[in-house]
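*Asks:* structure, please.
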Amino acid sequence: MIRKGSARLSPRALRQIHGNLVVGGGVTAAARLQPLRELLLACVVSFRGSMDYARKLFDGIPRPDLFMHNAMVRGYAHAGAPAAAFAVYRRMLEAAPLRPDGFTFCYLLRACAGFPGSCFAGCQVHGAVVKLGFLKDAYVRNALINMLAKCGDLRAACVLLDEAGEEDVVAWSAVIAGHAAKGDIDAARKMFDECQHKDIVCWNVMLGVYAKNGEMEKARELFDCAPEKDVVSWNTIINGYTVQGMLNHALEVFDEMRAAGWEPDEATIVSLLSCCADTGSLDAGSMIHQMHLEWRPWISIVVGNALVSMYAKCGDLHTAIEVFNTMKERDVWTWNSVIGGLTFHGQAEKSVQFFKKMLEERIYPNEISFLCVLGACSHAGLVEDGRKIFYLMKDKYGIEPNARHYSCIADMLGRAGLLNEAFTIVTNMRCKPSAVIWRTLLGACRTNGNMILGKFAREKLLNMNEDASGDYVLLSGIYASSGEWLGVETERRTMDRRGIRKVAGYAQIDRKSAGLSTP
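*Replies:* Sure thing, here's the model as predicted:
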């Protein structure tokens, strides 16, 4: 059962299988090592970057073998945790002890590639590869070339490329991507043109170089010249257009893709839905939703999250919640999309209700969850709820608030007239208060006519070299509301002396969309 569908099993199903193995004695029985290996690998694959459960399973195995160590190194490499990957590697060498194989080095080099501070460790792995004679292994050599290219050591990568030969397209593709990562697109294109044995992967790498750098005309030209295409080729050009906000172009390529007989995958759908969300194109997003249902009657958590986010950002909260309710599996990002959408569109009470329901279902909130719900409490004046959630964030979940969280709580207390409490919280922040926070408090002082605290906030802004015209206007308004006309005159003269002019408000009409927006 594990072998046939381990990558498709849900975390809940994997926990049930683990429980059955424990009850049946499978964790300690040597005869059942193979199911245990497959379960560990399935946990690494299925928990989407979180290695906590896989680590608990691994630590519970008395004598894990090389396959199990490699599975953990692989998981940490894909999760972006190079330090943890090397910790498992050291345990494998010292505690087991086991001799690493080619898979070990491929995963370790993957852990080093592209992560700041890991290039020195990558050089150490390079030495171990040479010492143990794995440089002749094409997979290890290509992983090494990829690591060196991503770490910016293109000279060493090219030396290994010469040893690999012209027919090793994977190595060529890695060096092409390395030149692009350093911003040298011309050098990347030169290497691409010099490659004599280009395969579809090489074409896709060069296509991705242009798309990631926003050079969509060159990307489209290269795409049209490609001798063959796969779903990655189509997704790369579609994603390039969506990142640039060019939804119409992306939809045109999407139509071409279907006309050519290619079935869009989840990456295609998520990319298009994200662009629809960013551009507010509800009609296009709904059309893509219906098309996806025609291809696949079920919705995965990845597509479901994109759909919920798109509908919420476009203001169709009814459909967003409808999709949310039909999803068989939900994670913290699913909940965040609904909570944030309700907050943005003024349904603060419902946003808080969803947040509480998320906690009841034992979904662990992250800092985005708290930012969304605190924003709801701020705009709706839900002071008691806001206080409880703010301290819950620190005391129960151990999440240290950042400047945006403090800005929300300061705005909430300021709107409620609780200026002293707001200033106390801000002055006791662990991080340095930003100009946004002091400006929020200055605005609250203007609303509540508190001249003393308003002057204090203004002084903080001046110390930060913030000379926005709105700050002078706010403090001038505080003086005016208190009848301190001398203070009003002083602020106006200060603005004149520093050459600061009040920015006039204006509205802009976009004739294409017939919409009214205010900057």
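*Asks:* going forward, measure contacts between C-alpha atoms and count neighbours the same way
*Replies:* Will do.
*Asks:* does residue 154 really touch residue 176, like I thought?
*Replies:* No: applying CA atoms under 8 Å, one finds residue 154 not in contact with residue 176, separated by 9.7 Å.
*Asks:* with adjacent residues omitted, what lies nearest to the residue positioned nearest the centre of the chain?
*Replies:* By CA atoms, centre = their mean, the mean C-alpha position of the chain lies nearest to residue 333, the distance being 10.3 Å. Leaving out its chain neighbours, the residue that sits closest to residue 333 by CA to CA, 6 or more residues apart in numbering is residue 305, at 6.8 Å.
*Asks:* what helix or strand is that neighbour on?
*Replies:* Assigned by DSSP states H and E, residue 305 belongs to helix 301-313.
*Asks:* could you also give me the structure for this next sequence, so I can compare it with the first?
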Amino acid sequence: MIRKRITDKSSNRHQRSSLWQQCSTLRALKQVHAFMVVSGFNSNPSALRELIYAGAVGIAGTINYAHQVFAHITDPDIFMWNTMIRGSAQSPNPLKSIFYYTQMEKRRMKPDNFTFPFLLKACTKLCWVKMGNEIHGRVVKFGFESNTFVRNTLIYFHANCGDLGVASVLFDGSAKQDVVAWSALTAGYARRGELGVARQLFDEMPVKDMVSWNVMITGYAKRGEMESARKLFDEVPKRDVVTWNAMIAGYVLLGVHEQALEMFEEMRCLGEQPDEVTMLSLLSACADLGDLDVGKKIHTSLLEMCTTNLSVVLGNALIDMYAKCGSIERALEVFQGMKEKDVSTWNSILGGLAFHGHAEESIHLFNKMRRKKVRPNEITFVAVLVSCSHAGKVDEGRRYFAVMRDEYNIEPNIKHYGCMVDMLGRAGLLNEAFEFVGTMQIEPNAIVWRTLLGACGIHGNVELAKHANEQLLKMRRDQSGDYVLLSNLYASQGEWTGVQNVRKLMDDSGVRKEPGCSLIEADNKALMHFLFD
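*Replies:* The predicted model follows:
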């Protein structure tokens, strides 16, 4: 079967489609390549074109293998070069497409009208304005500026990150008859935040395609103008998953999570299938709401959608959702079931364990992460230091703080310093905590001083509390909680003059103590119960 496909004398298009449509995995592609080598087809140009097309474009996740194969082709033709440029532009590393073009020039391979559109898309993804302008110069040099496909990608590049004036000039004339050109220019103005101009273009469009509708709905949603977004959403002749995603993401961005979930239910009822972007937005909504029941339902929907393993991004979002909804056990189940993990995966579970009080487990998992040679980042060490603080492991905390700097060359930020101050304060090492603040390489913020003030309150150290409060009041004087901490400390020590002084300071500063409150849910309605002094 493989031999027949490779030796088929039909068109190149038929050859390309026949191979990549029947090869759906990297393993299958490698088998075909091995057959080509042993059968002598490795030097057959048609077979090589098909192999490169399958690896670079046809099969998801095989671009790296295509790079390896292409590197061993001694005399690639223009189709192979264009395919590698196209595949690289669409990959997570679009820089490679620029590399291939420079290699083409060095080998004096003349580009054609298929070369430049993908190069321009790569420049847009990278926001490489200078390189994009240079590519535009090459387009003019080789006489492709009038080509519809090239012209539209030039408009797209300049509208999104280049010169809007150039995009408008390119748009004038014959481009006004092309719906793709209208959409490209409209998208550029919308993505740059100039929704007024984008809307004017949108309203003037002789024919509105799906892209232009989605661009405008997304533009309004990102700006939080959900009424305008909803109006267009209700008017759009036909919706696709991008349309629904724009609305759901917009509601999540505004914090109107219930509306986002309702939109999802409406989407499913109308038969539209969600994608990964949809589910990421919904998981974010559940995490912010703390709604475990809905989160479980979304997890079930994900398992029904994905015939293979969940992607790393979705797995990370599930861990984060379960941890924030209070189910660290389910977060661990997702973590342990993931075949592929990145540093964010580890960070999500380490942070979840730390903030749920499972400090020992978090530290143990961090050591396992290091044994597996996964390089931690600054977020990882925040979780580790929080764990050490909550577990009272001061010596380990000091050691990991040093490891962060000395072994991984990560400079501490204010969160790391805050964790160390909290750890020392919880352990009652107040003098060391104050000395540590004095050695910080960055200016301590109000949170650091508030942490010290709280620790002094717990351990009854009035003198150090006064010092922390003085520093805190230099930064802010409008937070009633800062005054209450010091007042309560004075009261616990029986220093009633100090209590009166703090209350007078509050009055002089015009600060009022906020009433305490609790939130309960009854009949699916949130009820606020206030506790006044």
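*Asks:* so what's residue 126 of structure 2 up against?
*Replies:* By CA atoms under 8 Å, 6 or more residues apart in numbering, the contact set of residue 126 of structure 2 is 94-95.
*Asks:* look up how far residue 184 of structure 2 lies from it.
*Replies:* 17 Å (CA to CA, to the nearest Å).
*Asks:* cool, residue 519 of structure 2 as well?
*Replies:* 48 Å.
*Asks:* comparing these two, which residue is more hemmed in?
*Replies:* residue 184 (25 against 9; other CA atoms under 10 Å).
*Asks:* pretty sure the more buried one is touching residue 156, no?
*Replies:* Yes: counting by CA under 8 Å, residue 156 is a contact partner of residue 184 of structure 2 at 4.9 Å.
*Asks:* my read: residue 414 of structure 1 touches residue 449, true?
*Replies:* No: Residue 414 of structure 1 lies out of contact with residue 449 (CA under 8 Å); the separation is 11.4 Å.
*Asks:* ok, those two, which is more surrounded?
*Replies:* Using other CA under 10 Å as the criterion, residue 414 of structure 1 and residue 449 rank with residue 414 on top: 26 against 19.
*Asks:* buried sites along stretch 217-227 of structure 2?
*Replies:* 217-222, 224-226 (16 or more other CA atoms under 10 Å).
*Asks:* which ones among these lie within helices?
*Replies:* The members of the buried residues of stretch 217-227 of structure 2 that map onto helices under DSSP state H are 217-222, 226.
*Asks:* I'd like these as a markdown table, with distance to residue 380 of structure 2 appended.
*Replies:* Formatted as a markdown table, these follow (distance: CA to CA, whole Å):
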| residue | distance to residue 380 of structure 2 |
| --- | --- |
| 217 | 37 |
| 218 | 33 |
| 219 | 34 |
| 220 | 35 |
| 221 | 32 |
| 222 | 30 |
| 226 | 36 |
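*Asks:* what about residue 348 of structure 2, distance to residue 411 of structure 2?
*Replies:* Taking CA to CA, one finds residue 348 of structure 2 at 21 Å from residue 411 of structure 2.
*Asks:* more neighbours, these two?
*Replies:* residue 348 (24 against 12).
*Asks:* hmm, residue 321 and the more buried one touching each other?
*Replies:* No: between residue 348 of structure 2 and residue 321 there is no contact under CA under 8 Å: 9.5 Å.
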